[in-house]
Structure formats: structure tokens, C-alpha cells
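**Q** sequence and computational prediction follow.
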Amino acid sequence: MAAVARNGVIGAGPDIPWRIPGEQAEFKALTLGHVLVMGRTTYESIGRPLPGRTTVVLTRDPSWAAPGVHVAHDLEAALALADTLPGDVMVAGGGEVYRAALPHADAHVLTQVHLEPAGDVTYPDLDPAVWQETGRRPGTAYDVVRVERRRA
């Protein structure tokens, strides 16, 4: 699950380089009741666990903790922990976590933002030989796109 600009940018440091009405509501609607796996920088940019969702924070710092979240120190541990919790497992950033989780993913829900902002965090390229678009809901400022792993 990610909001991605036309140029692949998803962030400028810890910040999202756009504010588009309705875009964050898409994220909320899709993730309510589910498990979010995210990196520590992404979590700290949000600043709190998101209501109605379970959060697993991935960090290399063995002493890091935050109230109301689960902590894992590598992706495999984060995904294994998330699998024991109620709801679907959704990766919610940042760029390093998306890249590391790509081999484990079976689908992406992308808010494709109709902008090309400057930024230093990007979403991984999806190889069309591996991934195919299976749904699109067009919008004025963004499209909501579902991409699924091709079946062999």
C-alpha cells in the first residue's frame, strides 16, 4: 500500500511531498482493521499508532520501543509476527521496507498521484513480467490502482 507520484517519489526525507484532499482517506479506508508493517522512520513521521490498525515497526535498533506498537528487528520477523495478528498484512513504507518486502508481496494497492514532486524516497519499480495491473479507479488528482503478481 503506497501513494506514488508519477516519477516514483513517495517521500522527501520523512515527509510526504503533497497534500491532496481524499488521498489519506483512501489509505485509512483500505487499512482499517489490518496490520501495518512499517519502518521506524515512517512510524516516527506519523508519530503514533494509527487508530483501528495494528502496527509492527521494523527497526535495527534493539533498544527502540514505542507504546502501542509491536517491534521487529528484521523483515522476516516483522512478517512472521504480523501473520499472527488479526487482519491482512500491509506494508506501509518506507522505501527500504517496500523494496525488501517486494519478494513477499502478492499485490500492491497504489494511489498513483498525478504529480512529479522532488523527493529522495522512491517506490520500487515493478517488473511488468512479474506484475500486472488488475484494477484502476481513476480520479482527478490520483488514481487508485491494484497490481497483482502474475501467476506462473
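**A** Happy to help now that I have it.
**Q** CA only for contacts and neighbour counts going forward, please
**A** Will do.
**Q** count the residues that sit near A25.
**A** Residues contacting A25 under the criterion other CA atoms under 10 Å number 11.
**Q** ok, now the one 4 residues further on?
**A** The burial metric for A29, expressed as a neighbour count using other CA under 10 Å, is 9.
**Q** next one for the comparison:
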Amino acid sequence: MSTALPNVTMIAAVGRNGVIGDGLMMPWHLSEDLKFFKRTTMGHPMVMGRRTFDSMGALPGRRSIVVTRQPGWSAAGVEVAHSVPEALGAASDSEQVFVVGGGEIYRQAMEYAARLLVTEVDQSPEGSVTFPRIDPADWVETARDVHPGFAWVTYERRR
């Protein structure tokens, strides 16, 4: 297997308070954002934690690589990795890979990411799962597409 990592993009919907969920599901339903997620990730591998996989399953047209600490865990139609670097290495044959959650996977993958696609949701829901802080010393906002109730924001890593 090649040691070169693919271009890593983290994609997430994040409330004003940093919350992305409660450990079981997303705290909102934004159909326009779900369509954005689908068209953006289609055809690319997605790296996710096991609980994120449990909440969304394997999505058609995308390779699912699930990171879990559980030895022997498996699910139909997915690849299993036991760390974020192992998952990204498994996707090294792809030009682009998306990290799709949850909170702990985002924290571990942040150092590998070149781009963040963040849907800033104009809500502050209750929830225990958060997105990591976006440090302006490391990231620059390069695009913002504002919609009623949310904005799609692109950040690029400062080089």
C-alpha cells in the first residue's frame, strides 16, 4: 500500500455552538444540505466512526471506511480500519477522501485535512458531540454561500 495520503476534506454541519449531534443523530434536517453532501461526496471514499456509520449506514456510490476500536467488528459493504491514519491509508488509491464524522474522528483527522466544508447552521442545539475548533492560524475561509438558516463555508489550510 502506498504511504501517500489522498487529498483529505472534512465535511460537517455545525451549529453556532459547535454541536454536530447528540451521539445518535444530527439535531436538524436540512434537505438542501443533505443534497449538497450527496453530490459532494458521490464517487469518493468516506471515512467515519462506527457510531456515525450506525446512524447513516453505507451510502450508495461511495466507499465507506469505518474506524472502530472494536476488534472483529464488521458490516456488509464497508471496509474497517482501527485508526484514522489506517483509514486514510486504505483510501490512498483515491484522489479525494471525505471525513464525515463523528466528533472524535474529526478531531483525529484535523491534522490530515487540507480543506473543510462546513455547513454553519443557524441553530444552537443541545448535544454532546462537537466539531473541533477551526483555528484561524491554520485555516483561511475561501468561500461562503449564504442560505436562509445556514451557510456553506469552505476553509483551506494555510501553507
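**A** Ah, there it is. What you are looking at is a predicted structure, and each value in this text was computed from that prediction instead of being measured.
**Q** in the first structure, what residues pair with the top helix by length along the second structure?
**A** If each helix of the second structure is counted by residues according to DSSP state H, the longest one is helix 31-41. Following TM-score structural alignment, the aligned partner range for helix 31-41 of the second structure in the first structure is 21-31.
**Q** spatially central residue for the first structure, please.
**A** Nearest to the mean C-alpha position of the first structure, counting by CA atoms, centre = their mean, stands A92 at 2.3 Å.
**Q** that residue -> the second structure?
**A** Under the alignment (TM-score structural alignment), A92 of the first structure pairs with V100 in the second structure.
**Q** same check, this time on G11 of the first structure
**A** Structural alignment (TM-score structural alignment) places G11 of the first structure against G21 in the second structure.
**Q** V37 is in contact with the residue nearest to the centre of the first structure, correct?
**A** Yes: with contact defined as CA atoms under 8 Å, A92 of the first structure and V37 form a contacting pair (5.9 Å).
**Q** if we can go back for a sec, quick check: closest non-adjacent residue to the residue nearest to the centre of the first structure.
**A** The shortest distance from A92 of the first structure to any non-neighbouring residue, by CA to CA, 6 or more residues apart in numbering, is to M38 (5.1 Å).
**Q** the one you found: helix or strand, and which one exactly?
**A** Assigned by DSSP states H and E, M38 of the first structure belongs to strand 35-39.
**Q** again with V145 of the first structure
**A** strand 142-149.
**Q** which strands and helices lie in contact with that strand?
**A** Counting contacts by 3 or more CA pairs under 8 Å, 6 or more residues apart in numbering; DSSP states H and E, the secondary-structure elements packed against strand 142-149 of the first structure are strand 107-113, strand 131-137.
**Q** so which bit of the second structure is the last one matched to?
**A** Per the alignment by TM-score structural alignment, strand 131-137 of the first structure matches residues 139-145 in the second structure.
**Q** now do the matching stretch: distance to the chain's middle.
**A** Here the centre of stretch 139-145 of the second structure is set off from its chain's centre by 17 Å, with CA atoms, centre = their mean, to the nearest Å.
**Q** compared with the first structure, how much does that stretch deviate?
**A** Once the two models are superposed, stretch 139-145 of the second structure sits on average 0.5 Å from its counterpart in the first structure (mean CA distance after the TM-score superposition for the first structure).
**Q** all good on my end, thank you.
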